[in-house]
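Student: Next comes the sequence, and after it the predicted model I'd like to discuss.
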Amino acid sequence: MWELDLLLIPFLEHCYDGLDEEDKASYRALIAGEDQDLFGWLMRREEPDSAYKRIVELIQAHAENADNDPRRPI
């Protein structure tokens, strides 16, 4: 899903390297899941499974950060 790419790729590019090993493992497990589940969780339509709650919150927080707007001039 294109919408997921807009959230997951920037997080991967900007945040993944700074995560601890547990969060990295959660991210890898998360993206191996079903797109419909990921979409519902990341769009706050559904509560994520407890195993993914922290990584989903980190991705959401990164997406909501105004500094991540690709239209914003540098």
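Tutor: Received, thanks. The structure displayed is predicted, hence computed values, not measured ones. Numbers count the residues shown, from 1 in each chain.

Student: When you work out contacts or count neighbours from here on, use the C-alpha atoms and nothing else.
Tutor: Fine.

Student: okay, now L42: neighbour count?
Tutor: L42: 22 surrounding residues under other C-alpha atoms under 10 Å.

Student: what sits against the most centrally placed residue in the chain?
Tutor: By C-alpha atoms, centre = their mean, the chain has its centre lying nearest to I59, at 3.1 Å. With contact set as C-alpha atoms under 8 Å, 6 or more residues apart in numbering, I59 has these partners: L7, L8, F11, L42.

Student: rerun that using 10 Å as the cut-off
Tutor: Applying C-alpha atoms under 10 Å, 6 or more residues apart in numbering, we find I59 in contact with L7, L8, I9, P10, F11, L12, C15, Y16, Y27, L42.

Student: Check it against this one:
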Amino acid sequence: MNDDASAAAAQRKRLYWHSRRGMWELDLLLIPFLEQRYDGLEARDQAAFRALIGEEDQDLFAWLMRREWPEEPERRRIVQMIVEHAENTDNDHYRSL
């Protein structure tokens, strides 16, 4: 494996572990989005996702449960993408939240 591939694999593992939050509701939204959509995102949206998972759980919960929206446009955009992904997939758990 070359250095680029191993660096990408290491980053992917970090993203996965940072997406596991300890709150079941957040795990149900972040992990499927990472696994199913992250690789297809534009670089700016990937960067927004990486920044988003650095936020506090209570902020993520409020945003992803649509109780409030982030003020920053890039953050709001990635949150909306995650919410829409959950709504458009066969995710019965999300609908019950």
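Tutor: Structure received. If you're wondering where the values come from, they're calculated on a predicted model, not measured in any experiment.

Student: Please state their TM-score.
Tutor: The TM-score (TM-score structural alignment, normalised by the length of structure 1) is 0.86; 70 aligned residues with a C-alpha RMSD of 1.6 Å.

Student: Closest one to R54 of structure 1 out of the contacts of I59 of structure 1, please.
Tutor: Y27 (9.7 Å; C-alpha to C-alpha).

Student: And the residue nearest to the centre of structure 1, what's its match in structure 2?
Tutor: By TM-score structural alignment, I59 of structure 1 lines up with I82 in structure 2.

Student: Pull out the buried positions in the helix or strand containing that match.
Tutor: According to DSSP states H and E, I82 of structure 2 maps onto helix 73-88. Buried residues in helix 73-88 of structure 2, defined by neighbour count with 16 or more other C-alpha atoms under 10 Å: E74, R75, R76, R77, I78, V79, Q80, M81, I82, V83, H85, A86.

Student: List the contacts of the last one.
Tutor: Residues touching A86 of structure 2, when contacts are defined by C-alpha under 10 Å, 6+ apart, comprise L28, L29, L30, P32, F33, L64, Q80, D92, H93, Y94, R95.

Student: Next, count neighbours for the second one.
Tutor: L29 of structure 2 is flanked by 22 other residues according to other C-alpha under 10 Å.
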